[in-house]
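A.B. asks: No sequence on hand, only this structure:
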């Protein structure tokens, strides 16, 4: 990148692109090492619980 104007000059930056954490597969993101299954399970449980509460509340109104 070249800058122009009163503060002209050049900026150099280097970075490293790491490969996917899946061996032999085609994955778009590297693994963070965190397990997402507990959070997904809790989210699904809370969603079902909320749906149940909403259905009970609706039946009581009708």
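C.D. replies: Alright, I've got the coordinates. Keep in mind that this is a model prediction, so the values were computed, not measured.

A.B. asks: From now on I want contacts and neighbour counts done on CA atoms only, so please keep to that.
C.D. replies: OK.

A.B. asks: For residue 10, the count of nearby residues, please.
C.D. replies: Look at residue 10: counted by other C-alpha atoms under 10 Å, it has 9 neighbours.

A.B. asks: Same question for residue 59.
C.D. replies: Applying other C-alpha under 10 Å, we find 8 residues neighbouring residue 59.

A.B. asks: Which secondary structure elements does the one helix or strand it maps to sit against?
C.D. replies: Following DSSP states H and E, one finds residue 59 within helix 37-61. Using 3 or more C-alpha pairs under 8 Å, 6 or more residues apart in numbering; DSSP states H and E, no helix or strand is in contact with helix 37-61.

A.B. asks: Below is an additional structure, to be compared with the one above:
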């Protein structure tokens, strides 16, 4: 069984991207993580407000 993690020399199995092919803004355009974090924080705030009002 061949193991891709054992490559030696040459190009790695996932390939290479030159500087002109790179996209540094890629991760800045990933909005889902921020949306999930915002929803969790909003949910926690709502729970705390409900506990204070009902408590």
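C.D. replies: Good, I have the coordinates. Owing to the predicted nature of the structure, the values given are computational and were not obtained by experimental measurement.

A.B. asks: Need the TM-score from the superposition.
C.D. replies: TM-score for the superposed pair, counting by TM-score structural alignment, normalised by the length of the second structure: 0.48. Supporting figures: 34 aligned residues with a C-alpha RMSD of 2.2 Å.

A.B. asks: Pull up the gap between residue 52 of the first structure and residue 3 of the first structure, please.
C.D. replies: Counting by C-alpha to C-alpha, to the nearest Å, the gap from residue 52 of the first structure to residue 3 of the first structure is 60 Å.

A.B. asks: what's the answer for residue 54 of the first structure, then?
C.D. replies: Residue 54 of the first structure is 59 Å from residue 3 of the first structure, by C-alpha to C-alpha.

A.B. asks: now do residue 45 of the first structure
C.D. replies: 54 Å.

A.B. asks: again with residue 47 of the first structure
C.D. replies: Residue 47 of the first structure is 52 Å from residue 3 of the first structure, by C-alpha to C-alpha.

A.B. asks: now residue 56 of the first structure
C.D. replies: For residue 56 of the first structure, the distance to residue 3 of the first structure - C-alpha to C-alpha - is 65 Å.

A.B. asks: now swap in residue 41 of the first structure and tell me
C.D. replies: 51 Å.

A.B. asks: ok, now residue 9 of the first structure?
C.D. replies: Taken as C-alpha to C-alpha, the span from residue 9 of the first structure to residue 3 of the first structure is 5 Å.

A.B. asks: Understood, closing this out.
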